[in-house]
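S.K.: structure here, sequence nowhere to be found:
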């Protein structure tokens, strides 16, 4: 049990360093990984090698994928492609079903972009929807927050699920399919809470129309007017997803040794597929210039740097946990509890999220903890990723940046923030937990 005690102490120390001492997650994970290795009886040489191998192995799997995904999101945002996608979905569903349209729009927009950026882009739009349709602003805020956060955590190529897939060695194509399937009940189920009579009566206020909001909404319309076509806006997102999913299908059910099979396996390799999506995104501006291929790309790489480092160092954490043999001991403990194995990754991820506030850190840290347990859980790496992703949005408190992004942009005090964000994310988590458990009965 010594290794289990070390794990508990290590996770507790990690949470204290990140949440209380405000030490960056990268340094916290690195220091705790080294301390765990030494305390676990490994030689100093072995600890150093494991940390290097964990970092390098994780980067090998998902480094390029994350960078290309962030580049696509950046170009969609700058060119107005993300706004065009939002506008097309809002028009398709219609103002009569504005809460549904808002949630679905958030779900699609957040696949290539960060959920924080998505809320910044779409907040002026939902304010206008609230005024025109006489819909409580709180309902639309909660619906948008739900859609954005759900796919941000569950569906690649956003960095969080990509990172978790890389650490656990999961098939990205399957993670995409599983994530999309689970996202549907989470978004639609939570929408019942967002659009409930209780919320509408408790918070009936329509969005106020100040000059800044009106200007922002006019700017959104202007961006949409000059944005790429709807087809081209969707293409950099949809094409990589199709290539990755088709590759997974061919490798599992087709003839991967044929010439066509080998070609599909190549173009559907996650980093190749995302690279193709990146090259397609260069067609979104009216003209390919050095600003597009250099400045915008450099900005995206800067945004992805922190995620890459946290993901890589989480791989070190998982590698050290494997090295000290914590997996076998915990496997026996889990077996004796009789709980469904799929619930454990969810619980670990939710605890990490509540302790420190970041969904991405929850995804990467929980994946590192689950890695040595995976062989004994009896579930696939893909299902483990989805379970971790579901837990990574179960309970967003004020220590999370997304809490303040939504609360401040909506103009709410902290009390309303707890309703709009914290309560809603617990509803999301509960629905995700049930959905993932039911899904696990059919897919292992």
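M.R.: On my side now, so go ahead. All of these numbers come straight from a predicted model, not from anything done at the bench.
S.K.: switch to C-alpha atoms for all contacts and neighbour counts from now on
M.R.: Will do.
S.K.: identify all contacting residues around stretch 292-305.
M.R.: Applying C-alpha atoms under 8 Å, 6 or more residues apart in numbering, the external contacts of stretch 292-305 come out as 66, 67, 70, 71, 74, 75, 282, 285.
S.K.: please repeat the previous calculation with a cut-off of 6 Å.
M.R.: If you take C-alpha atoms under 6 Å, 6 or more residues apart in numbering as the criterion, stretch 292-305 is touched by 67, 70, 71.
S.K.: if we ignore the residues flanking it in sequence, what's nearest the second one?
M.R.: Spelled out, it's residue 70. Of all residues not flanking residue 70 in the chain, residue 300 sits nearest, at 5.7 Å (C-alpha to C-alpha, 6 or more residues apart in numbering).
S.K.: for the one you found, helix, strand, or coil?
M.R.: Three-state secondary structure (criterion: DSSP: H, G, I helix; E, B strand; the rest coil) places residue 300 in helix.
S.K.: one more to weigh against that first structure:
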């Protein structure tokens, strides 16, 4: 049986299970992996498929589980402690009332890194509606600024689940084939840089849409939940403390990347003591754990009266646990895909002077198609990251793997529509009709993702960094 056919069957099972039968993405990915495992050739393809699936699932869970759990704790504690609100207010104070949409854009981007996009929107839309009461002509501008900032960070900058899963999936194959791996610090830096470029594009579109469409702020069934009333009794942490849970992990990971680049990859004992300490703290698991500890301290001190911290942590881990299951299932799906021999089958097509461009285009288009088919940006990145990792077995990249990871991130943006939960959150909480949401939110994200991919493609040709 053709490896390409087996992989197409696996993808069809995943997408069909989510779309037609409304299965949870975790179950859909595991089912797809099971089907491909049965079809794939090799020893004990029937009898051993369960064991191979479990081993691949465990490996994937071990690589991303702790990171995602700690990121979930950071995000939840930022919300409970008021640190997230303080960050938004800090940016609004920095830019002033006239340029408040830029404050929404910047704070949305920063909060979109540790906090899920839907939650960022829930947090910020009351502030947007309050701002729009005195500036009704800028309602859509402010609303789209929040969307532009939060959505791009979610797909480009670790430790959000999509980017970090893509990095781990690609690295597993890159390490096995002796190719240059993608350091998490490099992914953070690249994601931040590309993120800034794409949110500028989104903001420019928001300016145009605000001027052309003239959509008013309407009362909705959720208006009572989206009107902000400041609580004079609520203590918020200072801005300098509020940003620490986000900034500290970034700094530690980047410092670890710098040490590795200065001394090269070697055993830990080859580094000086200071270097060993930096590497220990710069490990993604340790860095996120430190960030989570700081976030917990903030929540302990600034949480609302009567709120129990153990319940806050439990809520965070419950949400993070679902994402861990999905990402680990994606890793299992990718590992089983490798067993089909798909890399060897497509080796000739991914060779030659234009091989790099082909790989990037396939990654972007495939992610976009999966996103449009089932609605979730994270699931599309997990699925495509696993597939591209299986393709890399027989291909030697002529550019840094950063570009491939960013292409997948950009591919998760185009085409959001009615099967995307974020579409309905934005529509219902903003009061926009479905048509208005399509021509504002959907068009803007498609434009941002496409421009981001073009930037990645051009950069990979000019500065391959191979």
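M.R.: Right, received. Where do you want to start? Here the structure is a predicted model, which is why all the values come from computation and not from measurement.
S.K.: TM between them?
M.R.: Scored against TM-score structural alignment, normalised by the length of the first structure, the superposed chains reach a TM-score of 0.93; 441 aligned residues with a C-alpha RMSD of 2.4 Å.
S.K.: and which of the contacts of stretch 292-305 of the first structure is nearest residue 177 of the first structure?
M.R.: Nearest to residue 177 of the first structure out of those is residue 70 (C-alpha to C-alpha; 20.2 Å).
S.K.: buried residues in the longest helix along the first structure?
M.R.: When the first structure is scanned for its longest helix (criterion: DSSP state H), the result is helix 44-79. The neighbour-count check on helix 44-79 of the first structure (16 or more other C-alpha atoms under 10 Å) flags 47-48, 50-59, 61-79 as buried.
S.K.: also stretch 96-112 of the first structure?
M.R.: Using 16+ other C-alpha under 10 Å as the test for burial, stretch 96-112 of the first structure gives 98-112.
S.K.: that older thread, same list (the contacts of stretch 292-305 of the first structure) but as CSV, adding distance to residue 325 of the first structure.
M.R.: Supplementary listing: those in CSV, determined by distance: C-alpha to C-alpha, whole Å:
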residue, distance to residue 325 of the first structure
67, 33
70, 36
71, 39
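S.K.: residue 156 of the first structure: which of those is nearest?
M.R.: Set against residue 156 of the first structure, the nearest of the contacts of stretch 292-305 of the first structure by C-alpha to C-alpha is residue 70 (11.2 Å).
S.K.: what sits against the equivalent of residue 168 of the first structure over in the second structure?
M.R.: Mapped onto the second structure by TM-score structural alignment, residue 168 of the first structure lines up with residue 170. Going by C-alpha under 6 Å, 6+ apart, residue 170 of the second structure touches residue 389.
S.K.: does residue 170 of the second structure belong to a helix or a strand, and which?
M.R.: Element membership for residue 170 of the second structure (DSSP states H and E) is helix 161-176.
S.K.: and the angle from that helix to helix 49-81?
M.R.: Angle, helix 161-176 of the second structure to helix 49-81, by axes from the mean of the first three to the mean of the last three C-alpha atoms, to 10 degrees: 140 degrees.
S.K.: centre of the chain to helix 161-176 of the second structure, how far?
M.R.: Mean C-alpha position of helix 161-176 of the second structure versus that of the full chain (C-alpha atoms, centre = their mean, to the nearest Å) differs by 13 Å.
S.K.: quick one: buried residues of the next helix or strand after it?
M.R.: Following helix 161-176 of the second structure in sequence order, the next helix or strand is helix 184-213 (DSSP H and E). Residues 184-185, 187-192, 194-196, 198-203, 205-207, 209-210 are the ones in helix 184-213 of the second structure that count as buried (16+ other C-alpha under 10 Å).
S.K.: stretch 409-427 of the first structure too?
M.R.: Residues of stretch 409-427 of the first structure classed as buried: 410, 416, 417, 418, 420, 421, 422, 423, 424, 425, 426, 427 (neighbour count, 16+ other C-alpha under 10 Å).
S.K.: from these, which land in helices?
M.R.: Counted as lying in helices by DSSP H, out of these, are 410, 416, 417, 424, 425, 426, 427.
S.K.: and residue 137 of the first structure, how far is that from residue 47 of the first structure?
M.R.: Distance, residue 137 of the first structure to residue 47 of the first structure, by C-alpha to C-alpha, to the nearest Å: 53 Å.
S.K.: tell me how far the counterpart of residue 376 of the second structure in the first structure lies from residue 263 of the first structure.
M.R.: Taking TM-score structural alignment, residue 376 of the second structure has residue 358 as its aligned residue in the first structure. Between residue 358 of the first structure and residue 263 of the first structure the computed distance is 38 Å (C-alpha to C-alpha).
S.K.: quick one, which of these two is more surrounded?
M.R.: Set side by side, residue 358 of the first structure and residue 263 show more neighbours around residue 358, with 21 against 14, by other C-alpha atoms under 10 Å.
S.K.: just to check, that one is in contact with residue 399?
M.R.: No. Look at residue 358 of the first structure against residue 399 with C-alpha atoms under 6 Å: they stay out of range, at 8.1 Å.
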